[in-house]
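[1] Got a sequence here, can you model it:
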Amino acid sequence: MIKYNTLLYYCYSTIADGEQFAADHLKFCRSLGLTGRIIVANEGLNGTVSGTADACKTYMDTLHADERFAGIDFKVDEVEEPSFVKMHCRYKSEIVHSGLRDPNIINPQQKTGKHLEPKDFLAMKDRDDVVILDVRSNYEHSLGKFKNAVTLDIENFRDFPAMINELAQYKDKKILTYCTGGIKCEKASALLLHEGFSDVYQLHGGIIKYGKETGGEDFEGKCYVFDNRLSVDVNSVNPVVISTCRNCGKTTPKMINCANPECNEHFTQCDECGTKMDGCCSDACQEHPRKRVYDGTGYYVKVPQPVNTAKKGTVQLAGE
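    Prediction:
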């Protein structure tokens, strides 16, 4: 049986002509038969790609052979089938949308929080002088988060800078930031340092690496991922489910996209309500003329609009 891998990675490293690199890199990925989503910016790469184990190994070896990307820490999952249908590689102004584009203020290549390996994060997280800070969006931490973590009411990472004042009460604490794969923490921790937080750390490799190396202890719920799996298990030590169905309130770990493509909101819904609501988040969406056929997965390959545009802003498409 063919084994497939899904790779999650990022790298802050200067790319002289990011737009041309994106075009060339897309051809390279397609030549390997990979599927996935990659964002390229002059500041680096952010991607999730999927393919056969051999193709993924060639991809990782090729990037590691380039001095610009030699330090990439790939998070590798074995999957039953590719996690994407198509291959996209797009050039953008940032590899994760934050609005923090002034390299004289925020530059992850020069200054970020101290990187904590998962075992060190595990050892520190319950200390009295520590605050665990989730820098992800609402729909992500509603599905799963670290026990006792501080979460922020944000719909997108670009809203994070506006929340700094709400975090001022923790300036005398050690701040341990975390996200899915680590990329958001690079800029979040750098911004916290810039704003006067003196003792800032970040979970190296994010939730995904933590789960692989520590068993995911005290990560409650599931971890949202940016591919057709939508979520993955993290905790094999003391797992619990913390998310609830949007419609009935029953505990459920299942996250889906609303079947109305003009909504397409990511939300948690139990199977019973999924059947009753045709995979929609509301009665209005269920009655929408463009409603897609709900097949029980709640994942749709072709979406006319970016996620949550109609309701709550755009969700980042490529990896973390």
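[2] use CA for all of it now, contacts and neighbours both
    OK.
[3] who are the neighbours in contact with L26?
    Listed by CA atoms under 8 Å, 6 or more residues apart in numbering, the contact set of L26 reads M87, H88, C89.
[4] Swap in 6 Å and give it another go.
    C89 (CA atoms under 6 Å, 6 or more residues apart in numbering).
[5] same deal with G182?
    Here G182 is in contact with H204, G205, G206 (CA under 6 Å, 6+ apart).
[6] Number of residues surrounding the last one?
    What it means is G206. 23 (other CA atoms under 10 Å).
[7] With the first one instead?
    By the criterion of other CA under 10 Å, H204 has 25 neighbours.
[8] so it touches K114, yeah?
    No: with contact defined as CA atoms under 6 Å, H204 does not reach K114; the gap is 8.9 Å.
[9] Same list (the contacts of G182) but as JSON lines, adding distance to Y4 and secondary structure.
    Shown next, in JSON lines, are those (distance: CA to CA, whole Å; DSSP: H, G, I helix; E, B strand; the rest coil):
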{"residue": "H204", "distance to Y4": "25", "secondary structure": "coil"}
{"residue": "G205", "distance to Y4": "21", "secondary structure": "coil"}
{"residue": "G206", "distance to Y4": "22", "secondary structure": "helix"}
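[10] Could you check how far the spatially closest residue to R158 that is not a sequence neighbour is from Y201?
    Excluding the flanking residues, the one nearest R158 by CA to CA, 6 or more residues apart in numbering is S98, at 3.9 Å. According to CA to CA, to the nearest Å, S98 stands 19 Å off from Y201.
[11] D134 too?
    From D134 to Y201 the distance is 12 Å (CA to CA).
[12] Neighbour count: these two, which is higher?
    More neighbours surround Y201 than the other of D134 and Y201, with 25 against 22 (other CA under 10 Å).
[13] Pull the contacting residues for that one.
    Y201 neighbours (CA under 6 Å, 6+ apart): G113, K114, H115, I175, L176.
[14] Was I right to think the last one contacts L203?
    Right, the one you point to is L176. No: between L176 and L203 no contact is recorded; they are 7.1 Å apart, counting by CA under 6 Å.
[15] burial of T151, as a residue count?
    Neighbourhood size, T151 [other CA under 10 Å]: 17.
[16] to compare against the first, here's another:
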Amino acid sequence: MNTTLNISAYKFIALPDAAELRVTLLQRAQSLQLKGTILLAEEGINLFLAGSGEAVRGFMAELNADARFSDIAPKESWSAHQPFKKMLVKVKREIIRMDHPAIHPAEGRAPAVDAQTVKRWLDQGHDDSGRPVVTLDTRNAFEVDHGTFNGAIDWRIGKFTEFPQALLDHKAELQDKTVVSFCTGGIRCEKAAIFMREAGLEHVYQLEGGILKYFEEAGDAHYTGSCFVFDERRALGADLSVSHQ
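    I've put the predicted structure just below:
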């Protein structure tokens, strides 16, 4: 019986008080017997939590009460067991490391496109302007090997810090195409899309909510395999249940 609620969420928002927030959020999560990881940085928050439905939603209600986080809407899935061993709250230099300090998502996002629009574009083979559409996987190679969009561009990067150079090496291949960058939950493809825009690619979008939101809204259309997740579940299928492939 699936009694454990798993959530993931992030937001790029200026957090000069990240160190103080760490203490508050750790105490709050522990009081609710939650486990998982919360990353804080001056650029924002990234969280993965699991526990009873009541406890997880109670935590999010308190987090949403902070005006800076009022619009965070986590992606949810259920499991039979707690996939995390402990509760960690860390302050880092970046909530997703790219090592490219000029990228500041909190100052303005790249345009996002929702799951149903991506599905429609892939169904018809072009965007609404008739431009060819390509999907670009911004995840690490071992994650891609669990599953990805059919025909997705995969540069076989070993870590996200390699993405900027990979883009510069392959930029010419993306000219005059509509590029939809994607990742697990949206955080990496958001930074990637901003970097691509700044590199001069005009028609770039991020997949809103990443693969997990796509599974929730569009199922496995145009996608083969599962989606790797960084906890003991390892991979999720299109129905957001644990994949055993």
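[17] Would you give the TM-score for this superposition?
    The TM-score (TM-score structural alignment, normalised by the length of structure 2) is 0.91; 236 aligned residues with a CA RMSD of 1.8 Å.
[18] still on that earlier bit, overlap of the contact sets of L176 and L203 of structure 1?
    What both L176 of structure 1 and L203 touch, as defined by CA under 6 Å, 6+ apart, is an empty set.
[19] Between the two, tell me which one has more neighbours.
    Comparing L176 of structure 1 with L203 by other CA under 10 Å, the one with more neighbours is L203, at 28 against 25.
[20] Per the alignment, the more buried one pairs with which residue of structure 2?
    Under the alignment (TM-score structural alignment), L203 of structure 1 maps onto L207 of structure 2.
[21] cool, and D218 of structure 1?
    So D218 of structure 1 corresponds to H222, using TM-score structural alignment.
[22] contacting residues for that match?
    F149, N150.
[23] do you know how far it is from F215 of structure 2?
    11 Å.
[24] Next, count neighbours for A18 of structure 2.
    A18 of structure 2 - counted by other CA under 10 Å - has 20 other residues nearby.
[25] what do you get for I39 of structure 1?
    25.
[26] Centre-most residue in structure 2?
    Centroid-nearest residue in structure 2: G185, 2.2 Å away (criterion: CA atoms, centre = their mean).
[27] Against Y10 of structure 2, how distant is the closest residue to that one other than its chain neighbours?
    Once flanking residues are discounted, G185 of structure 2 sits nearest to G210: 4.1 Å by CA to CA, 6+ apart. Going from G210 of structure 2 to Y10 of structure 2 by CA to CA gives 12 Å.
[28] same question, A19 of structure 2
    Where Y10 of structure 2 is concerned, A19 of structure 2 sits at a distance of 17 Å (CA to CA).
[29] Check the mean deviation of the helix ranked longest in structure 2 from structure 1.
    The residue-count maximum for a helix in structure 2 (DSSP state H) belongs to helix 18-31. Aligned to structure 1 and superposed, helix 18-31 of structure 2 gives a mean residue distance of 1.3 Å (mean CA distance after the TM-score superposition for structure 1).
[30] Helix, strand, or coil at N6 of structure 2?
    strand (DSSP: H, G, I helix; E, B strand; the rest coil).
[31] try the one 3 residues further on
    Reducing the assignment at A9 of structure 2 to three states with three-state DSSP gives strand.
[32] Could you check how far the residue lying closest to it once chain neighbours are set aside is from H100 of structure 2?
    Leaving aside its chain neighbours, A9 of structure 2 sits nearest to P74 (4.6 Å; criterion: CA to CA, 6+ apart). According to CA to CA, P74 of structure 2 stands 26 Å off from H100 of structure 2.
[33] quick one, which of the two is more surrounded?
    Neighbour tally, P74 of structure 2 and H100, criterion other CA under 10 Å: the higher count belongs to P74, 19 against 12.
[34] surely the more buried one meets Y10?
    No: judged on CA under 6 Å, P74 of structure 2 makes no contact with Y10 at a distance of 7.9 Å.
[35] Please name the nearest non-neighbouring residue to V76 of structure 1.
    L7 (4.8 Å).
[36] neighbours around the one you found, how many?
    L7 of structure 1 has 22 neighbours, counted by other CA under 10 Å.
[37] from memory it sits against G51, does it?
    No: using CA under 6 Å, L7 of structure 1 makes no contact with G51, being 8.8 Å away.
[38] ok, back up a step: of A19 and Y10 of structure 2, which one has the most company?
    Neighbours were counted for A19 of structure 2 and for Y10 using other CA under 10 Å; Y10 has more, 23 against 16.
[39] wait, C179 of structure 1 sits on H204?
    No: using CA under 6 Å, C179 of structure 1 is not in contact with H204; the gap is 9.4 Å.
[40] So which residues of structure 2 form helices?
    With DSSP H as the criterion, structure 2 has helices spanning 18-31, 53-64, 115-124, 141-144, 163-174, 187-198, 210-218.
[41] Show me what stretch 45-58 of structure 2 is in contact with.
    For stretch 45-58 of structure 2, contacts defined as CA under 6 Å, 6+ apart pick out 4-11, 32, 34-39.
[42] Which of these sits closest to N150 of structure 2?
    Lowest distance from N150 of structure 2 to the contacts of stretch 45-58 of structure 2 (CA to CA) belongs to S8, with 24.7 Å.
[43] State the distance from the closest one to P74 of structure 2.
    Distance, S8 of structure 2 to P74 of structure 2, using CA to CA: 5 Å.
[44] Next: G237 of structure 2.
    Taking CA to CA, one finds G237 of structure 2 at 18 Å from P74 of structure 2.
[45] do the same with L167 of structure 2
    29 Å.
[46] now do Q124 of structure 2
    Taking CA to CA, one finds Q124 of structure 2 at 30 Å from P74 of structure 2.
[47] R197 of structure 2 now?
    Taking CA to CA, one finds R197 of structure 2 at 26 Å from P74 of structure 2.
[48] Now S13 of structure 1. Nearest residue, chain neighbours left out?
    Nearest one to S13 of structure 1, counting by CA to CA, 6+ apart, is G44 at 4.6 Å.
[49] what do you get for V150 of structure 1?
    L133 (4.9 Å).
[50] Give the equivalent position in structure 2 for that neighbour.
    Using TM-score structural alignment, L133 of structure 1 pairs with L136 in structure 2.
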